[in-house]
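Enquirer: heads up, no residue letters with this:
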């Protein structure tokens, strides 16, 4: 049973948010988890009228992260917080079905008193909104979906081409039932607007003070890092290839390559680390990334973006790396153009491993230019903060409608 808590607030209309996110809320999980650990504690601290019920799902053999997650909330906020992370049974069924089953066995709380503004907030994709629609207590509230990707782009390799049109129709049909759709990037918003949906953008935020650090030294060997999920769409194959291209050049001794993350290509990273081609650090919780970046000069941002691929909003990792003053090399695509231009980053043709290798060598010969770009990135990222994110969410969602 979920814990009951004191509903008295400092004034204003009481607001209750039921948040559904298909996540175990592991701090090292990725962009959504980074958002949850930073945005939600600030929301409760800033908005005393808000109470938050959170529903998630962990694998059967995974640790329970609910206590760690709750520790990020101020003591004064915890009486307005309840976290329920269900334990998924071992099964070959998709995780969404397992979470629906858990919600059926442990039904959502009853609706509150009449003077409350009640909101059902799905964070992620159409899947979270579908779960909201399945349960009357969620469905009868104000339905808000905060998109953090383009679902069919992410699942494209698994969907037979002859079912793509049907899948798209089903997705749009479900999304149209949201009262408000938010997106964490212009690329996501533009995709769904083209399909006839109204979408409001609230871009990701970054804790500027936490990521402040001395500028890169660019002393040999220059340390180059890939931080993120080790998957094809994130460009890890191209990073591996670029490392080999640099190693074949006379300037190879000027570079040292690092990888932080986990995923389907982790075994390949381990193999290359054993050969001495790179240093593989495995997955790190976001709390440890700032310290790791202190010793890094250059970060690569290689997520792919096209009409049928990508669409991940503004990148948490890129924003943090910019705030840390790192030199950025990124694919020249709409995904990254949301944050960077050529005056603050090195933009290379998407998928062009040769250009990526050439750019690394170029940095060796124009260190002052590279450091100036990094400093410009710090100035640009000052526009983005979690405080601004909370304020915009409050203006759009918490106001009475």
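Expert: In hand now; what should we look at? The shown structure was predicted, so the numbers you read here are calculated from the model rather than taken from an experiment. Residues are numbered from 1 along each chain as shown.

Enquirer: CA only for contacts and neighbour counts going forward, please
Expert: Noted.

Enquirer: In terms of helices and strands, where is residue 187?
Expert: helix 186-193 (DSSP states H and E).

Enquirer: Just the buried positions in that helix, please.
Expert: Buried residues in helix 186-193, counting neighbours by 16 or more other C-alpha atoms under 10 Å, are found at 186, 187, 188, 189, 190, 192.

Enquirer: From those, pick the one nearest residue 242.
Expert: Within the buried residues of helix 186-193, proximity to residue 242 (C-alpha to C-alpha) peaks at residue 187, which comes in at 26.8 Å.

Enquirer: and here's the other structure:
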């Protein structure tokens, strides 16, 4: 614990977050969580971040670097501009070579670092150098924040062998950690099934920012302004926030939903689905064109001020999969928007059906269309869902999430 007396200076705990990405240049769920944790470090801590250096990249996040926060970076193949091209080789061989190199370099950095507590942001491969460093210096403590089911990407691509290897490694290294945090109650259940006890430390939301009513859209986007004008004429705007990547993000499902809405909706004559998230939209536009809904699917790319897009929407549709408390869902709740999603633990751990949103049987697109019609034609239901969701989202405000996290760190 931090000691503070009138005669002695404050003895600060040294903490290092280890993240296997090019943070702060890269944005994603883990990166966004870390950025919001760093916004307010409690007294008695100095924090370092160990990440991967990205050559000539501009930071996506404005990290408040000062005497309490610093960043250490490792140069790997991922630092180079040509990495993405190399990673297209069969079996993603370059990725595995790069990861092994990263583990070696990260282990070296952590062994030399004088931080008392290491926080690994996700399990495999991030936890590996942390546990090795702990083995070489018994005074170090390791906390692992598990961010969903490891190997999920490989499972979604039917690469079961690779997923199995990741899961075996995960269980082995998690048993060596001093504390395990889960990013949701579904992740906690998954960990319990493999014999790992954990404490839930969820994602959060800037409640004040997302609950604010933005009466005017100030962004310099003719595209958005055009959609707002169409909305005034009766068109409805649906939003889906997720990276354009793989089946796990549900992009293809949302495009298919658009085709079903077009055919089956009794209420929507004109609608647009706004896809917010980075990634290559070309293959998804091709799918939309084949299904006859290219004009209804609008790919906006990565947007920093997501709250403004949420506030012009009529409904938020969440069809992505994954593990943990989804930040996109929590932000939509804080924005006071009606949410429609699948009835799975990933969503039901946050949303109670017909109270905070509507939960639909997984892959039942016909009922999904009916639910959308139900919300848009029932203003009292929309109001109830929105207000209840917004009230629940307050519990996930970053100030509360941060406080609970450092309470766990204090007791490691």
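Expert: Yes, it's here. Quantities reported herein were computed from a predicted structural model and do not represent experimental measurements.

Enquirer: Save the buried residues of helix 186-193 of structure 1 as a markdown table, and put in distance to residue 226 of structure 1 too.
Expert: Compiled in a markdown table, these are given as follows (distance: C-alpha to C-alpha, whole Å):
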| residue | distance to residue 226 of structure 1 |
| --- | --- |
| 186 | 24 |
| 187 | 22 |
| 188 | 24 |
| 189 | 27 |
| 190 | 28 |
| 192 | 30 |
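
Enquirer: what do we get in structure 1 for residue 261 of structure 2?
Expert: Using TM-score structural alignment, the equivalent of residue 261 of structure 2 in structure 1 is residue 246.

Enquirer: now residue 359 of structure 2
Expert: Match for residue 359 of structure 2 (TM-score structural alignment): residue 347.

Enquirer: Tell me who's in contact with its match.
Expert: By C-alpha atoms under 8 Å, 6 or more residues apart in numbering, residue 347 of structure 1 lies in contact with 329, 330, 331, 332, 341.

Enquirer: which residues of structure 2 does the helix or strand containing residue 320 of structure 1 align to?
Expert: Using DSSP H and E, the element containing residue 320 of structure 1 is helix 316-323. Under TM-score structural alignment, helix 316-323 of structure 1 corresponds to residues 327-334 of structure 2.

Enquirer: Would you mind getting the average deviation of that stretch from structure 1?
Expert: Stretch 327-334 of structure 2 differs from its equivalent in structure 1 by a mean of 0.6 Å after superposition (mean C-alpha distance after the TM-score superposition for structure 1).

Enquirer: Would you mark the buried spots in that stretch?
Expert: With burial defined by 16+ other C-alpha under 10 Å, the residues of stretch 327-334 of structure 2 counted as buried are 327, 328, 329, 330, 331, 332, 333, 334.

Enquirer: My understanding was that the third one contacts residue 318; is that so?
Expert: Yes. Counting by C-alpha atoms under 8 Å, residue 329 of structure 2 does reach residue 318; the two are 7.3 Å apart.

Enquirer: Overlap of the contact sets of these two?
Expert: By C-alpha under 8 Å, 6+ apart, the residues touching both residue 329 of structure 2 and residue 318 are residue 339.

Enquirer: any idea what residue 72 of structure 2 is structurally, helix, strand or coil?
Expert: strand (DSSP: H, G, I helix; E, B strand; the rest coil).

Enquirer: I figured it hits residue 65, correct?
Expert: No. The criterion here is C-alpha under 8 Å, and residue 72 of structure 2 misses it with residue 65 at 11.5 Å.

Enquirer: Leaving out chain neighbours, which residue sits closest to the counterpart of residue 36 of structure 2 in structure 1?
Expert: In structure 1, the residue matched to residue 36 of structure 2 (TM-score structural alignment) is residue 38. Excluding the flanking residues, the one nearest residue 38 of structure 1 by C-alpha to C-alpha, 6 or more residues apart in numbering is residue 386, at 7.2 Å.

Enquirer: got the contact list for that neighbour?
Expert: So residue 386 of structure 1 contacts 38, 39, 42, 204, 205, 206, 207 (C-alpha under 8 Å, 6+ apart).

Enquirer: does the fourth one sit in a helix, a strand or a coil?
Expert: Think residue 204 of structure 1. Under three-state DSSP, residue 204 of structure 1 comes out as coil.

Enquirer: got it, and the third one?
Expert: State at residue 42 of structure 1, reduced to three classes by three-state DSSP: helix.
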